[in-house]
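[1] Have a look at this prediction, sequence included:
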Amino acid sequence: MPCWLMKSEPDEFSIRNLEELGYSRWDGVRNYQARNFLRAMAEGDLFFFYHSSCATPGIAGIGRITRAAYPDPTAIDPNSAYFDMKAKAEKNPWSAVDVGFVERFDTVLTLPQLKSHPALSQLPLVQKGSRLSVMPVGEAEWHVILAMR
């Protein structure tokens, strides 16, 4: 089963929010490569929930894809911060997925911790200049990260 890492700013949407809600839509992705990764996800796939642009960036928990990719409704909603004036209901280039809560870690696995582990040196997250909000995680890397928590 493919595994993923998905980033969100915790003041916008956090692992605690997902835990409280149980499930939510993951939308607003406006990078084509990240969008393509969303489209590659299948119901049941697991992902690491990464908190970005905050005091302690890192992996805060685990979620599950509960609905595969579908057109992102925020792209065609003029009241949304993610509105794309080029997107139309009949031709929406952006995708969203639905996600469910699995686990919140007791402590965040910080980016420096992840970068310091030799087995994670090829993880896109730790590569210099990697800014994607959605990315694949290899099976071996997944197990290394799980063992670190």
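    Thanks, I have the structure now.
[2] can we go C-alpha only for contacts and neighbour counts from here?
    OK.
[3] got the buried residues for the biggest strand by length in the chain?
    Using DSSP state E to define each element, the chain has its longest strand at strand 95-110. Residues S95, A96, V97, D98, V99, G100, F101, V102, E103, R104, V108, L109 are the ones in strand 95-110 that count as buried (16 or more other CA atoms under 10 Å).
[4] In addition, the following structure is provided for comparison:
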Amino acid sequence: MAKWLVKTEPSECGINDFAAAPDKTIPWDGVRNYQARNFLKDMAVGDEVLVYHSSCKDIGVAGIVRIARSAYPDPAQFDPESPYFDAKSTPDNPRWQAVDMMFVRKLPRLIPLDRIRSQPGLDNLALVRKGNRLSVMPVSDEEWQIILAAG
């Protein structure tokens, strides 16, 4: 099983939204970066994902979700009313993918970015590298353990 980290604004969809969802599952859609899209394609059912809250007061890793459905064409790309509409995408040739993620647990406390940055062994983690703005990124097993131990 692979491990991942996704960045989200909790005002859009945070760990509390997963916890409150009727079946604890939420589609992860609206990703419009090709590298992040390719990472979505690599996700498999059962993979674990760190949910990282960004662009908010309390920035950091807030919880864990799991992939419940592997990549499928993001329906928002076909909806002209959606902010994620893509006129160049067609059902026969979709450009964007979504996955479904299922709530696993909230962390006892948020693991802030400063704490993550200060941990030895996380120098190669995409989250802490300068200039990285990806919303979806792989996390090695070792990085996963270091991050969770920091909390």
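    Received it, and whenever you're ready, just let me know what you need. Quick caveat, the model's predicted, so the values are computed rather than measured.
[5] Please state their TM-score.
    Laid over one another, the chains give 0.97 as their TM-score (TM-score structural alignment, normalised by the length of the first structure), with 149 aligned residues with a CA RMSD of 0.8 Å.
[6] picking up where we left off before, pick the one among the buried residues of strand 95-110 of the first structure closest to G129 of the first structure.
    The closest of those to G129 of the first structure turns out to be L109 (CA to CA; 19.7 Å).
[7] Looking at the second structure, name the residue matched to that closest one.
    If you follow L109 of the first structure across to the second structure using TM-score structural alignment, you land on I111.
[8] any idea how far M43 of the second structure is from the residue of the second structure positioned farthest from its centre?
    Distance from the C-alpha centroid of the second structure peaks at D92, with 26.1 Å (CA atoms, centre = their mean). Look at D92 of the second structure and M43 of the second structure: by CA to CA, to the nearest Å, they are 22 Å apart.
[9] any idea what the residue farthest from the centre of the second structure aligns with in the first structure?
    So, by TM-score structural alignment, D92 of the second structure is matched to E90.
[10] next one: I59 of the second structure
    Alignment note: I59 of the second structure maps to P57 in the first structure; criterion TM-score structural alignment.
[11] Isn't its match up against L111?
    Yes: in this structure, P57 of the first structure is within contact of L111 by CA atoms under 8 Å, at 6.2 Å.
[12] what's the mean deviation for the helix or strand harbouring Y52 of the second structure versus the first structure?
    Using DSSP states H and E, Y52 of the second structure sits within strand 48-53. Superposing on the first structure and averaging over aligned pairs (mean CA distance after the TM-score superposition for the first structure), strand 48-53 of the second structure comes out at 0.4 Å.
[13] Okay, strands next: where are they in the second structure?
    3-8, 25-28, 48-53, 60-73, 97-112, 136-139.
[14] So which of the ones you listed is nearest D123 of the second structure?
    The closest approach between D123 of the second structure and any of those, judged by CA to CA, belongs to strand 136-139 at 11.8 Å.
[15] which residue numbers in the first structure go with that closest one?
    Mapping strand 136-139 of the second structure onto the first structure (TM-score structural alignment) gives residues 134-137.
[16] same deal with stretch 31-41 of the second structure?
    Stretch 31-41 of the second structure lines up with residues 29-39 of the first structure when matched by TM-score structural alignment.
[17] Take the strands of the second structure and write them to CSV, including distance to Y84 of the second structure.
    Conversion of the strands of the second structure to CSV gives the following (distance: least, CA to CA, whole Å):
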stretch, distance to Y84 of the second structure
strand 3-8, 15
strand 25-28, 12
strand 48-53, 20
strand 60-73, 12
strand 97-112, 11
strand 136-139, 17
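[18] and of these, who's closest to A36 of the second structure?
    Of all those, strand 136-139 sits nearest to A36 of the second structure, with 5.1 Å by CA to CA.
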